[in-house]
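# sequence plus the predicted model coming up.
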Amino acid sequence: MTQHTDHLIIGGGIIGLSAAWQLAQRGKRVHLIEQFPPHHTRGASHGSTRNINNAYHEGFYLDLFDEAFTLWRELEASAPEPLLNLHGLVTQGDEATVLASHEALAARGADVALLTPAEATARWAGMRFAGPVLLGRRAGIGYAARALDALENAAQRDGATIERGARVLAIEPIGDGVRVEVAGADGAVRWVTADHAIVAAGAWSQPLLAEHVDLPALAVTEEHPAHFTPRDPGLVWPSFNHMFAPDALDERGGNVYGMPSPGEGVKLGLHAVGHEVDPDQRTFAATPEVRSAVREHVAEWFPGLDPDSGVEISCTYTSTPNGRFVLDRVGPLTVAAGFSGHGYKFAPAVGRILADSATGLSLPPAEFRLDSHGVAPNAA
């Protein structure tokens, strides 16, 4: 027997669930398929915290951040626990990057300030600062696990169905719609048809779409931030970025990000330095080089953390060559891929974009469409 729905969503991470929430709010029949159980550790959406980071200088990202912030608050109003903690985010390092973000945010009237190293140290004694420090006050952390639950609950309240433990084997555009071959949790294989499908499958996106959509090269990497123990439990921590000039990245390994993670210490990682992996064949272990680079950064810049206390965690990035997301419609498919390690904070707004695309209301913003990645959209 073939099952039919208005909108099929493949992938139940933060992006797929955001799209399900937005479509279900509009009264659409939505069926979401996710291969793993809730709060699994195989993708990019798990864990307790993510940065809510507004330190961008590009207008299209700042527009997306503003919309996402409004939608986070809307979602939070129906959730049993807070989804955001706006303790602020500091960005330091490459002066040109810091000043460009400050200029762009200040021009929009954002609540930001430039601090001296002494002013920043007086607030956050567990960190070392050099050069101008950008403080964004409407920033901090998002509670990632809570957000997944809130999105799933909100989507289901509005009628969406969530199927877990099922794996999509094939996608076939047919006429004005699409059909998908699915292996259910019981092992039975069936077909699901839909007027439209959103593919938000993270590290599994490229193989699922290879026959139907010419995507830019998507590098799937395994990344390994770690939680570090503060030397003094009374220290106050912001979220943070440490940006390096392009010519220094080879030596440093990557830009640094992090945040306090309640009950786990302070999370710190290098951005986009992991080795490429098959998402079904991961080791979940950091290389000695990454482990050493993370520890060295803590020892140099975080006197308030014990650099030998790191507890590693693992996630995947699915990255495009230019670091921008891939959001586009190709026939009866809408693609959401390549979030490049910085998509979480934008997820509710991306969900709205995907819902607009799926319902034919509008295409995604030009900055994220396939042709912006040098790929001509082909007919599915």
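Noted; the coordinates are in hand.

# only C-alpha atoms for contact and neighbour calcs from this point on.
Will do.

# so which bits of the lengthiest strand in the chain are buried?
In the chain, taking DSSP state E as the definition, the longest strand is strand 189-199. The neighbour-count check on strand 189-199 (16 or more other Cα atoms under 10 Å) flags Trp191, Val192, Thr193, Ala194, Asp195, His196, Ala197, Ile198, Val199 as buried.

# any chance of a markdown table for the residues you listed, columns distance to Gln156?
Listed next are the buried residues of strand 189-199 as a markdown table, based on distance: Cα to Cα, whole Å:
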| residue | distance to Gln156 |
| --- | --- |
| Trp191 | 22 |
| Val192 | 19 |
| Thr193 | 20 |
| Ala194 | 18 |
| Asp195 | 20 |
| His196 | 19 |
| Ala197 | 18 |
| Ile198 | 17 |
| Val199 | 19 |
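
# list the contacts of stretch 278-286.
Residues outside stretch 278-286 that contact it (Cα atoms under 8 Å, 6 or more residues apart in numbering): Arg42, Ala203, Trp204, Val220, Glu222, Glu223, His224, Glu312, Ile313, Ser314, Cys315, Thr316.

# of all the residues in that stretch, which ones are buried?
Neighbour count says stretch 278-286 has Pro279, Phe284, Ala286 buried, by 16+ other Cα under 10 Å.

# with stretch 218-234 instead?
218-230.

# please apply the same query to stretch 305-322.
So, applying 16+ other Cα under 10 Å, buried residues of stretch 305-322: 305-307, 310, 312-320.

# for comparison:
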Amino acid sequence: MTSYVVVGAGLAGSATAWELARRGHEVTLVERTTPANEHGSSHGSARIFRYGYQDPFYTGLVVRAREAWDELEDLAGTRLVTPTGSLDHGVGRRPDNLAAMMAGAGVEHELLSAPAAAERWPGLVFDSDVLWHPGAGVIDAEGSVLAMARLAEAAGATVLTGWPVARVVADGSGFRVLSDDGAELRADHVVVSAGGWLPDLLGTLPAALARRVPPLQVRQEQAYHFPYRETPDGLPADGWPTFIHKIPGIQVYGLPGGRDAGFRGQKVAEYNGGPVIGSAAAADGVVDPANRARVVAYVEEHLPGLVPEPYAETTCLFTNTPDEDFVIDGADGITIVSPCSGHGAKFAPLIGRLAADAATGAGEVAPAFRLAAVGA
């Protein structure tokens, strides 16, 4: 039996541990605090599941991910993706091209004029054609992490919490994984899926491997929850979709807020609008007033169905490569898994399969996910 240590119990790490365990491997999943904690990228109950990509590779990947979500929900016995549908609009979002990508992948969609969309969704203002696809929804990130960690344990994995990794040291044909307090695990293979903590861990990995990882940019993103305006009959508005709107100077996304915001409104944020920090260790959880002002101004102009006064706000971490492609690759017994958290959540259970394939050699690594060539 081959043994694996998976570092990081977020969406990607818990998915990888589950997949390795159910393939019959000995797996230990270690997390510096607790799974889906607020110091990483997988906390909270609201992430977007959508098919809208300008690249047919990623559109097709979402189709595969939906099948993986269906299996996960069935095995976990709970709904983890709530259907809402999604809207893409704004000239910069290129709705017509997104429609072509979806047509090629067999994804149900509809391309509408701005006036036609305004009739159906009066709470939003549209300035271009609008792409609607009903298969989108909202992912319960925390619930998904906990479900996959439970399934991993049921398949024989060990989950260790309060176990921050300090170093990974080659030891003969395997590795020693050392914690901050000197605890030690031994494994044949190590999978590092540490999200915003990955930049710090790279320095503890073999230098030849670390040099092949593309530059990682960690941002402290900010999101705001705006209450729905009441309808004329006094009832709360409902039926809001997720959306992405890209115009010169700003790209904004929104989705119905989950239980962590009381289901009272829409979660709205500027994509990649937060400050760049070195790693998760530098996050301070402080919302930038200038970012808040930009998003409030956007809501005032483009989302008349919302009250432009946030009732809750939060920060989270995005970890991205320069081209926003994922990293799922490795060498000599160490696999790096960095499914950029700006858009990786929707792929979580599929990421586990791809990462397990990469770690075990059971499948080919997609060219887009490979590390730089040796010597590059």
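Done, it's in. On a predicted model such as this, the values are computed, not experimentally measured, just so you know.

# sorry, back to before: who does the longest strand of structure 1 touch, helix- and strand-wise?
strand 3-10, strand 177-183, strand 333-337, helix 347-358 (3 or more Cα pairs under 8 Å, 6 or more residues apart in numbering; DSSP states H and E).

# what does the second one contact?
Around strand 177-183 of structure 1, the neighbours that count as contacts under Cα under 8 Å, 6+ apart are 166-173, 189-197, 332-333.

# could you do the first one as well?
Residues from elsewhere that reach strand 3-10 of structure 1, judged by Cα under 8 Å, 6+ apart: 16, 19-20, 28-34, 168, 191-201, 358.

# if we go to 7 Å?
Residues outside strand 3-10 of structure 1 that contact it (Cα atoms under 7 Å, 6 or more residues apart in numbering): 16, 28-34, 191-201.

# for the stretch 101-250 of structure 2, what spans make up the strands?
110-112, 130-133, 137-139, 158-160, 165-171, 174-179, 184-187, 189-192, 217-227, 242-247, 250-256 (DSSP state E, counting those that start in this stretch).

# where does the first one end up in structure 1?
Following TM-score structural alignment, the aligned partner range for strand 110-112 of structure 2 in structure 1 is 113-115.

# so how far does that stretch sit from its counterpart in structure 2?
Compared with structure 2 after the fit, stretch 113-115 of structure 1 shows a mean deviation of 0.7 Å (mean Cα distance after the TM-score superposition for structure 1).

# what's next to that stretch, contact-wise?
Here stretch 113-115 of structure 1 makes contact (Cα under 7 Å, 6+ apart) with Pro132, Val133, Leu134, Leu135, Gly136.

# at 6 Å instead, please
Pro132, Val133, Leu134, Leu135 (Cα atoms under 6 Å, 6 or more residues apart in numbering).

# so which of the residues you listed is the closest to Asp66 of structure 1?
Closest approach between the contacts of stretch 113-115 of structure 1 and Asp66 of structure 1, by Cα to Cα: Leu135, at 16.8 Å.

# pull the contacting residues for the closest one.
Leu135 of structure 1 touches Leu89, Val90, Val112, Ala113, counting by Cα under 6 Å, 6+ apart.

# how about it, what's its match in structure 2?
That one, Leu135 of structure 1, aligns with Trp132 by TM-score structural alignment.

# swap in Ile198 of structure 1?
Match for Ile198 of structure 1 (TM-score structural alignment): Val191.

# how close does that match get to Leu317 of structure 2?
20 Å (Cα to Cα, to the nearest Å).

# please apply the same query to Val307 of structure 2.
According to Cα to Cα, Val307 of structure 2 stands 26 Å off from Leu317 of structure 2.

# equivalent analysis for Gly265 of structure 2, please.
For Gly265 of structure 2 relative to Leu317 of structure 2 (Cα to Cα), the value is 22 Å.

# how about the residue mapped onto His43 of structure 2 from structure 1: what's its closest non-neighbour residue?
His43 of structure 2 maps onto His46 in structure 1 when the alignment is built from TM-score structural alignment. Take His46 of structure 1 and drop its neighbours on the chain: the residue closest to it by Cα to Cα, 6 or more residues apart in numbering is His39, 5.7 Å away.

# how many neighbours does that neighbour have?
His39 of structure 1: 17 surrounding residues under other Cα atoms under 10 Å.

# so is it in a helix, a strand, or just coil?
Here His39 of structure 1 is recorded as coil under DSSP: H, G, I helix; E, B strand; the rest coil.

# swap in the one 3 residues further on?
Reducing the assignment to helix, strand or coil with three-state DSSP, the entry for Arg42 of structure 1 is coil.

# give me the element the counterpart of Asp96 of structure 2 in structure 1 is part of.
Using TM-score structural alignment, the partner of Asp96 of structure 2 in structure 1 is Leu99. Here Leu99 of structure 1 sits within helix 95-107, counting by DSSP states H and E.

# give me the contact list for that helix.
With Cα under 6 Å, 6+ apart, helix 95-107 of structure 1 has contacts from Ala55, Tyr56, His57.

# nearest to Ser78 of structure 1 among those residues?
Nearest member of these to Ser78 of structure 1, counting by Cα to Cα, is Ala55, at 27.8 Å.

# neighbours of whatever residue of structure 2 lines up with that closest one, how many?
By TM-score structural alignment, Ala55 of structure 1 lines up with Gly52 in structure 2. By the criterion of other Cα under 10 Å, Gly52 of structure 2 has 26 neighbours.

# what residues of stretch 170-186 of structure 1 count as buried?
Buried residues in stretch 170-186 of structure 1 (16+ other Cα under 10 Å): Ile171, Glu172, Pro173, Gly177, Val178, Arg179, Val180, Glu181, Val182, Ala183, Gly184.

# ok, the first one - contacts?
Read it as Ile171 of structure 1. Ile171 of structure 1 makes contact with Val180 under the criterion Cα under 6 Å, 6+ apart.

# map it across to structure 2 for me.
Using TM-score structural alignment, Ile171 of structure 1 sits opposite Val168 in structure 2.

# which residues in the stretch 251-380 of structure 1 form strands?
256-261, 265-270, 275-276, 311-312, 315-319, 326-330, 333-337.

# need these in CSV (columns: distance to Gly234 of structure 1).
Output for those, formatted as CSV (distance: least, Cα to Cα, whole Å):
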stretch, distance to Gly234 of structure 1
strand 256-261, 13
strand 265-270, 12
strand 275-276, 36
strand 311-312, 20
strand 315-319, 29
strand 326-330, 42
strand 333-337, 40
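
# right, and those - which one's nearest Leu209 of structure 1?
Of the strands of the stretch 251-380 of structure 1, nearest to Leu209 of structure 1 by Cα to Cα is strand 333-337, at 8.7 Å.

# thank you kindly, that will do.
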